[in-house]
Structures are given as structure tokens and as C-alpha cells.
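Visitor: With the input below, show me the fold.
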Amino acid sequence: MSIGVVLLLQSKGCLMEVLTVAATASLVKSMIEKLGQLWKDLIIFWDLDKECDITKDMLTIISIVLADIEKKFITNERICPWLSQLQDATYDVDDFLDDLQIEKQRSKGKFPAGAIWDFLSSNNQVKFHYKMVKKIKRINTRLDKSMEEKRNFQLVERNFVMEEDIARRETFSIVDESNVYGRKEEKKKIINLLTNDKDNEILSVLPIVGIGGVGKTTLAKIVYNDKEIKKYFDPIVWVYVSMKFQLSKILEKIIECVSRKGCDVSYIEAKVNKLETMISGTRFLIVLDDVWNEDAIKWEELTTILKCVSTIGSKILVTTRSERVARIMGTFDQFRVDPLEFEYCWKLFEKRAFQYVDEEEKESCINIGKEIIRKCKGLPLAAVHLGNLAGLREVDWCIIRDSNIWQTTEYWNGIMAFDIFRSSLLFL
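Guide: Okay, the predicted model is just below:
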């Protein structure tokens, strides 16, 4: 932080507030890392992964809010009390993890190595487990309250796209292929991989990998809707996964897609039985869109179920940003989606941007538009949204071209560039 910025903050009486934000952000980040480090050693050991998964998700979202507050030096009279409550909840998470560690060490030597069942069925250990469940649920209630109170900081909400908001953008399989450019070769290669059964695998998994906004979902859609695919696979299913990889929810969505009606059973075992009666012996294709799960155990649970009800040639097509996810899930080598060539990004932009441009202005607008598209670096999502933005009558294209959004990590991470641009323009 520069001296000039510090003096400015001091003159506004908010230096301490900004430093507190930074300290809280660091604390929350360290706790997210600690949860990850102790996941297998303690959290799964004590069968607390479901509760702690909720904790980690909320801390991750809060971390994003704190990063944005810190970056923009946002001040609010209610921030300090909120930060104090958040720090207390985070310290409680640390104490909770310490309790798990201490109890595990204390109980060592009581049971022979490997006697997990005896260990967990001991009255003392059962009592301790339920005590910890109650404790983490109380912590999650406090974090949930913090999640609600963060909505008081409207500037954060308007200027930053939260992960929880991204999770609401559920995808679907329908696509207008006339609006897709430059993906014919990729589509052909993927279809060939999916319909080639020389390996005689009962269930194969092809991961489509690429950065945010590069067009993974769109590519999966045009493959999903291809006539050759529909002839080869039956049923074909589209499932939007996103941040939370929940086995029960994924099974429910598969059942709903195949039956074309709601899932009328709630337990996982009942869902497995229902799925077996519906697709057993079929050659199916399931698309899992936007997968983030890096827990191999969760993935093995799903594939174990699907292998039991599939026949040779069944496939799963996965879209993900993470190469680690692709390595965990894939039986094929990952299929990498590269950025579009300039001419295709320009077509996407041009189709949307010139609807209100007069012929006299068109030539100068073309030059500015091409400068904008060069900054998109081949991301079709950015080209589409910026084309829509440029198509608005009241928007000056030079503002889009010259905006500092191009230097932000949010844009290059592909997090809905249009929303970030639109919100930043509101404050120019």
C-alpha cells in the first residue's frame, strides 16, 4: 500500500478498518487451507465431512467478499462489528479442528491398528462425534448469519460476482448452433471419441478442459444435440454440477432427465434402485457440466453406481476448468478447448454490437470493436457479452475499450466478464 493511499485512508478515519479487513481475510484464508490439509486425516476420520463441507464453502464465499472489500478500500460503519463476529467464528473453527486432533491423539493406543469399527462404535467416541457435530453446526449457523449480513455492503454485491451467484446460473442442453463459430473440428473429434468403442470399456469418461469463458459448455451442448450422438446413445442426460458435487443430487437429476418427471424417492439407496430399473443395460451418455470436485472418493462413488447399470460403450462427458479434476475423472486423455481465433470472436461480437450503429459511424466503430476483441484473447463468452453491451444505445465503445477491467484477475479467470463490465460502468 503506497504512502499516498495510507494518508488518504487516515484522512478518512478508515485505516484501521482496512487493516482489520486484511487481517480477517488472511485468517479466513488460512482456515480454508487448514480445512483442506486436515480433510482426510481428521474430518473424514471423524465422519464430519458433510458438516465441514458447508463450513468450507461459506468461508470460501466470505473470503471472496473480503478480498473485494480490501481491494476497493470499501468502508462501512457496520463492517467492523461484522469483521469481529467473523473473526470469532473463524477462531471457533480453529478450536474445533484442534479438538479433533487432541481427541484422536488421546485415543491412540486404545485399540489395535486398523480396528476402525471398534474405535467408532465405542460409547465415548460416539458421544464425542455427536458433540463435534453440534459444535460445527453452531459454527455454521454463525457463518450463515455473516453470509446474510454481508448483503448490507451493497457496493460489494454490485461490483463483484460471487461464487454463490455463479452457482445459480444453471446451464441447460439446448443450443442454437447458428450462433456457434469455430468449433466444427473440435465437435467432430469429440463425437469420434465418444462413439468409438474399440477399448471395450463399460464406462468411459472424457473430460473437456479449458479456462472460464472459453466455450466448454457450448462445445458440450453441440455434441449433446448432434444427430449421430442421439442415434448412438439412449438415454442422453445433461446434469449441471457446479461447486457442490452431491451424489444424491446428481442421481436425482439423472433420474429426472431420463423419466422426464420428478424424482419421487429421497434416499440414495432408493435412487440407485430406481436408476437401475430405468437405465440398466443401456448405452447412455451423461454430460456433467462445470465440475469442480477434486475429491476422488466422491467421484468413485458415482462411477461405481453407474458402472453397475451401464453396458459397453456408455460414456460420461465432463466439462471443467481444472486439470486436476480431469486427471481424477478421466479415462480418456483430457480434451483441451483452446481460445477462438480472432475472426470467430469478431463474428460473435459483430452480430450483437451493430444493431443500433448508423452506417456513418460503422467504420469507426469497427476499428474500436476490433481493438476490444483483441483484448478478449479468444474468449467467446467475453465476445458475446461485450457485443451485447456495445449494442446498447447509451454505451460508449471507447469506455469498454479503455476500461481497466482488462487488468483484473476476475476477467482473466472468466468470471462472467459482462457482469463485471456492466457493474464497473455504473460507477464511472
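
Visitor: okay, CA-based contacts and neighbour counts for the rest of this
Guide: Fine.

Visitor: and the longest helix along the chain, what does it pack onto?
Guide: When the chain is parsed with DSSP state H, its longest helix is helix 79-107. Judged by 3 or more C-alpha pairs under 8 Å, 6 or more residues apart in numbering; DSSP states H and E, helix 79-107 is in contact with helix 15-37, helix 123-149.

Visitor: Mind putting those into JSON lines with mean neighbour count?
Guide: Shown next, in JSON lines, are the helices and strands packed on helix 79-107 (neighbours: other C-alpha atoms under 10 Å):
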{"stretch": "helix 15-37", "mean neighbour count": "17"}
{"stretch": "helix 123-149", "mean neighbour count": "16"}
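
Visitor: can I get those in CSV with distance to Arg158?
Guide: As requested, the helices and strands packed on helix 79-107 are arranged in CSV below (distance: least, C-alpha to C-alpha, whole Å):
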stretch, distance to Arg158
helix 15-37, 19
helix 123-149, 15
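
Visitor: Following up with a second sequence; could you model it the same way so I can compare the two?
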Amino acid sequence: MAAVGGMLASPVLNMVVKQIGAVIGGQITLQKDFTKDLRKMKMMLESVAAVMKDAERQSIEEREVQLWLKRLKDAMYGISDMLDEFEADTQSAARKISLKKDLLQLASACLSVCPKIKLANRMKEMREELKVITDQHKNFMLKPGTITNELKITDTRATSSVMKDEELIVGRTNDKRDIMASLSESNTGRITIFPIYGIGGIGKTILAKMVFNDAQYKDYSHVWVYVSQTFDLNKIGNSIISQLSKEESQLTERQMIHNSLVELLAGKNILIVLDDLWEDNASQLDDLKDMLKVGEQSRIVAIVTTRNEGIANKFRTIKPYKLAPLSNDSCWIIIKQKSSFDSRDDKHEVEQIGKDIAVMCGGVALAARSLGYMLKELTSDEWESVRKSNIWNVSASEYTDSVLSSLRLTYSYMPSHLKLCFAYCAIFPKGHKMVKHDLIHQWNSLGFIEETNIFSTEQLGEKYISQLLGLSFLEHSRLHNSATGVHHEDFTHLTMHDLVLDLARLVLVDEFIMADSERSNSERRSCRYALFNDCSKKLESYTDYPAKIRALRFLDCGRIELHEDAFSSAKYLRVLDLSECFIQRLPDSIGQLKQLRYLNAPRVQHHMIPNCITKLFKLIYLSLGGSSALMALPDSIGHMEGLMYLDLSGCSELEKLPESFGKLKELVHLDLSNCSNLTIVSESLQTLTKLEYLDLSYCWNIRELPGHLGSFMKLKHLNLSGCGEIEYFSRSFGNLES
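Guide: As a prediction, the model looks like this:
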């Protein structure tokens, strides 16, 4: 399939146009000439934006247009970086002036002028580069678009689980019946391993869930393990142990895992789903089979889903079940459901078009669901455009490319901001459970959420999530109810189908890097988003992050020691996610990240946070939750005036909040739960008039709250459970959530 990275050019351009507009109309003092230059640049980009739809259409088949879109996108990021840097320098200069008011006026003027000289030089370079790029587009004879074909966000609610279940079983009733019959006939030995195999997106996992929740297995203990492409026998074993014991297991020794499984599996009937198995090494598969056999007098039924027929034949005790593609009629039924076809006034006009589109889904339910939801808001002419799109002609002979073509077509109709939000999800590994509110904060930190006077960024983020759920580009995770053995939707965690993640990484292809990817230094330097999963040593080797990196995430790193200069080169970093690491201490170089908006660093092992963290003036999200050794916050934390979200939950050694805490005027969310040593909640807390969420649960030693709690006019959630003497204060807030 042709590279689709150029399809991100349009949303990045739109984001930069809005950023320029914000700078022109913002609080930054610009010289008249600079304002004039920015206005000209904005007008130039708006002219280019008008032809982007035609450019994306031509880029499907024309390599030159693809390259032009990539150059344009890189230039847009360059402009954005320039404006961010100028704003940071200006703010830094202003703070130096305010802190040293006795300096000579000349010195203050120098501090103010230096960033502007820097901007003038960068502006000249960007104007010249942009002129070359914009002149090139004239050679392609691109036509301005007269109408937009972007989806409109009209329904902000996520699809209900009842309707979702009805959609998912379309065309699979006979499959479930046959599978249940096969399992019943083989119910004789100690262990039954039953693979379901077929192409990706066809519905293997959904069918496994249908069996998993069937009443036939109501007396079984239930375990669901997502295996994925990275086969880790210890992880599989620990997952089984955790679900059966209902306690987190992180055993590292194979013998300890074996002993625990012997005890937990003994004498029980257990239904296990091993979802998305890719491992084809016979020895590894034999080890997995042996792991499942350890329980004495136990009855194990293991359902395995895999795309590979060879794996299904290697890892089985009974004949595997090949899941065939859905019929064209079934795909049409799904499209009708998702597009609200029966309520359309023009349904007779578009019916045949819809049936033709259903054929193009290739029998894949995922493709039918995403296309159906997209078609819901489109006119009959736009349905016809979908049917005739030349995206279907690109490498459609191969199955995976055929499915990706349908997903790519859906992606092309997304609003610009939603394209950015979706593509960013490429930074997460396959099968990862994304925390919904954290994801929204990351989108906001990267400038993907468009601000309005009507909705907050949190509300807009929820809307974006709902849209992606409707398109089946995101899915709710599933929670297991141990009492009923049934899985329910988890509305706080999100997952992404492997094929959808493949599309996200195609879109982000030249901007995303994994630690183990084989890219040249020049390719690494252009990356904006990174996922590192190799932290077996000091991070000295990561001091040369791609200089333009905007989001950095670490995966499964355990206990790591960050080098003092670990972040010295990442001056454009906006999102730093260390949530899966035990950090020995945050390095001083953290204070150099002037653009950082989001810092998630729970479980810091040191008793102090470096004072330089208060230089992060743009930080809006800070999570230090679980840092049990943390004894004090920097006295100057009040300098972080833009901070909106602060999580200090589980900081059990923290004794008091600094007096400057009251300067955090923008704080909306404050979590101090399980800060059991906290004895003093500063009186300045009452100045946090924008606070909506306050959690003081299990702060055993707090005896009183600030005197004027009535100043918390916007407070919607106050949790004082486990606080003994101060619990009665919650009664004075009649409309609070518990």
C-alpha cells in the first residue's frame, strides 16, 4: 500500500495556521514587521490549505505529490517549533525582568529584544523555505476545494454496549454454534486447546468473547490473556495468576510461576482465552502447553485466536476452526446499522451504492463498521464518491492492503483535529490499554484539541473519543466480573485493533520511532514521536534524542536511572510519559524542557523533586502519584502558574504543601489521596477557585481544612473518605460527587 504519511500534512497545516493566529492575537508583544510577516505567512498557508484535498487525492498515485506533502508537513512543524521557541524565550525574558526590577532599563530592553532578533532570522529562513514549497504546488495544477467532506461530530455519546453487541454478532451465529459443539464433543481430557484462525479484523476475538460469556461456562473460572506479537511466557503466566488470585503477580522466576499455577489450577474448571497468538516456534508453544497442564484434577479449556493456520495446527488438541470472511450481505447489514440507513430519506437512492461498498469490505467486520459510521453523515453524492474513490485501486489485490484501504478511506473523511489525535495513538504498543483521561491530556498538550468558548478541553476530548469509538478506531477495554464470569466495558481504558494501529503507524510513518527500529540518523532526526522499550542500562545512549521530538514514552522499563543530561537535547518535548518506570530520580535536565506540557512520572524513588521543575512554565499536567519516598515539593512550585492537573496520590512521606501552592490559580484537579503523612493543608489552598476535583481520601493526619471552603465554587468532586474527623465537611457541599 502506498505510504500515507503525507495525509497528515493537512491537519498539521491547519494546526499551525491556528497557532499563528493565536500568536498574532495573543499576549506576546511583537514588533510591527513581525506581525505583518506572520499575517502574510498565515494568508499563504490558508491558500495552500484550500488545495489540500486535491493534493491528498493525487498523492495516492503520484509520488511527487507525496514528497511535496511531506516537505510541506516538515515546514509546518518548523514554523510551529519557531513560534514555540520564541514564546518560551519571551516569557523567560519577561520573568527575568520581573524578578530583577532594579536592573537598568537598558538591560531589560536587551532581554526583550534578543528573542525578537532570533525570531527575525528564523522568520526569514522560514519565508524562503515556504515560498519554494508553495511555488511547487502550482506545478501540480491542484484545484481548490469548494466543499468539505469532513465528518461532523453530531453525536457525542459512545455507542451503547447493547447495540454494539447486536452489531458484533452479525453473521456469526452459526460459527458460535459450531464452535460450542466442537468444545462439547471434546470435553473429555484434562486440557482442550481449540484455535480459531482467520484473517485480521474478521471477528476472531469477538467470537471468542461470545463463547467466553456463554452460560455453558458459567461454573468455570475465567481468564483472558492478550498475547500479541511479543511472546512472553512469564507475562502469560503472571496474567493467569493475577486473574485467578485477584492479586497483581509480577513473578520473575519460571519455577515460582509454575508453583503458583500448580496451586491455583488444582481441582478447578477454567476457561482461558489466549487472544492474538503469533508465536510459531514449536518449543515455545510446547512450553505454553506444559504451563497450562500443571493443575492436578483440573479441567482446562483454552480458546486461542491467531491469524496463522500453521500456528493453529501446532498449538491444538482438537481440530482448529477456520473463521471465514463475512458474506457481502452481512457486511451490508453492519453498514446499515452503523449508518442509520433505515432513517435516511434517500435510502432507496443510496442502497445499491451501499451494497457495492459492502463488497469492498472483503468480508471484514471492522471495515464494515468503520465505513458504516463514516457514511452516516454523508450525502448521497458523497456515498458515490466513496464508491468511486481511487483508494480502492491501490494494492487492493492483497488482503491486508484491501482492509487498510477501507480504513484509510474512513481516515480521509475525519476532521483535521481528529486525524492528529488518531495518528498519535501509534505511540502506544499493540494491545495496550490507554487511560482515557491521560490520552486527552496528551492530545491537549500537543495542541490537537481545538479550544472553544463553549466546551472545555476535557469535554472536547470526550467528543473526540466518542467519534473514534463510533468509527471503531478505538474500542473500550473489557473488565472481567469475577462473580458472573462476564466481561463488561471499561469506560476508563481504551484499546485499538491491531489493523487500526497499523494504519496509525502508516500515517505517522516518518515521524514515529521505536527504540528497536532500524533507521538512519537522518531519519531519526525527523521523528516527532518515540516509544522506547529498551531501558536495560543507564539512559546515556538516549541523550541524543531526535532534537525535534514532541512526545516520548517508555515501555516496560522497570527500575531505571536517568542520566543527568538525559533530556538536554529534547528542547521541543511536550509530552514525557514515564508511567511504566520506577525512576531513581528526575535529572536536572528536566528543567530545560521549556515546551513540556505533560509529565507523568509516578513512582519516583528519590525524596526530592529537583527545584528546576518549577521552570516548566507551560506544564499543565503533572503526575507524581506513587512516589512514596517524596518528602517535599519545591518551595517555588507556585511559579508553575499554568498547572491544571496535579496528582500526588500515594506520596506517603509528604508532610505539607508549600505556601506558594495557592498561586496555582489554574488548578482544576488535585489528588492528594493516600498521602497518609500529610498534616498541613495550606490556607492558600482556598485561593484555588477553579478547582473542580479534590481528593483527600485516607489522609489520616489531616485534622482541619482551610477556613473558607466556600471559595471552591466550581468544586464538583470532594473525597474525604477515610479522613475521620474532617469527613463531616463534605456535607456542606450538596451537589458533590462522592
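
Visitor: Pull out the buried residues from the longest helix of the first structure.
Guide: Buried residues in helix 79-107 of the first structure, defined by neighbour count with 16 or more other C-alpha atoms under 10 Å: Ile79, Cys80, Leu83, Leu86, Gln87, Ala89, Thr90, Asp92, Val93, Leu97, Leu100.

Visitor: Let me know which of the helices and strands packed on helix 79-107 of the first structure is the nearest to Thr75 of the first structure.
Guide: For Thr75 of the first structure, the closest of those is helix 15-37, at 7.3 Å, according to C-alpha to C-alpha.

Visitor: Need the contact partners of the closest one.
Guide: Applying C-alpha atoms under 8 Å, 6 or more residues apart in numbering, the external contacts of helix 15-37 of the first structure come out as 6, 9, 52, 56, 59-60, 63, 66-67, 69-70, 73, 75, 79-80, 83, 86-87, 90, 93-94.

Visitor: what span of the second structure lines up against it?
Guide: Against the second structure, there is no aligned range for helix 15-37 of the first structure (TM-score structural alignment).

Visitor: quick check: angle from the helix or strand just after that helix to helix 15-37?
Guide: Sequence-wise, the next helix or strand downstream of helix 15-37 of the first structure (DSSP states H and E) is helix 49-72. Using axes from the mean of the first three to the mean of the last three C-alpha atoms, to 10 degrees, the inter-axis angle of helix 49-72 of the first structure relative to helix 15-37 is 150 degrees.

Visitor: Which residues outside helix 49-72 of the first structure are in contact with it?
Guide: 18, 21-22, 24-25, 28-29, 32, 35, 39, 43, 75, 133, 136-137, 139-140, 143-144, 147, 150, 156, 160, 162-164.

Visitor: I'd assumed Arg553 of the second structure was in a strand, is it?
Guide: Yes: counting by DSSP: H, G, I helix; E, B strand; the rest coil, Arg553 of the second structure is located in a strand.

Visitor: That one matches what in the first structure?
Guide: In the first structure, Arg553 of the second structure lands on no residue (TM-score structural alignment).

Visitor: and what of Leu292 of the second structure?
Guide: So, by TM-score structural alignment, Leu292 of the second structure is matched to Leu306.

Visitor: Against Gly36 of the first structure, how distant is the nearest residue to that match once chain neighbours are set aside?
Guide: The shortest distance from Leu306 of the first structure to any non-neighbouring residue, by C-alpha to C-alpha, 6 or more residues apart in numbering, is to Leu203 (7.8 Å). The spacing between Leu203 of the first structure and Gly36 of the first structure, counted by C-alpha to C-alpha, to the nearest Å, is 30 Å.

Visitor: The residue located most distally from the centre of the first structure: which element?
Guide: For the first structure, the residue at maximal distance from the C-alpha centroid (C-alpha atoms, centre = their mean) is Glu360, at 43.8 Å. For Glu360 of the first structure, the enclosing helix or strand under DSSP H and E is helix 359-376.

Visitor: Ser173 of the first structure now?
Guide: Going by DSSP H and E, Ser173 of the first structure is not in any helix or strand.

Visitor: Identify the residue nearest it in space, chain neighbours excluded?
Guide: Leaving aside its sequence neighbours, Ser173 of the first structure sits nearest to Lys221 (C-alpha to C-alpha, 6+ apart; 5.4 Å).
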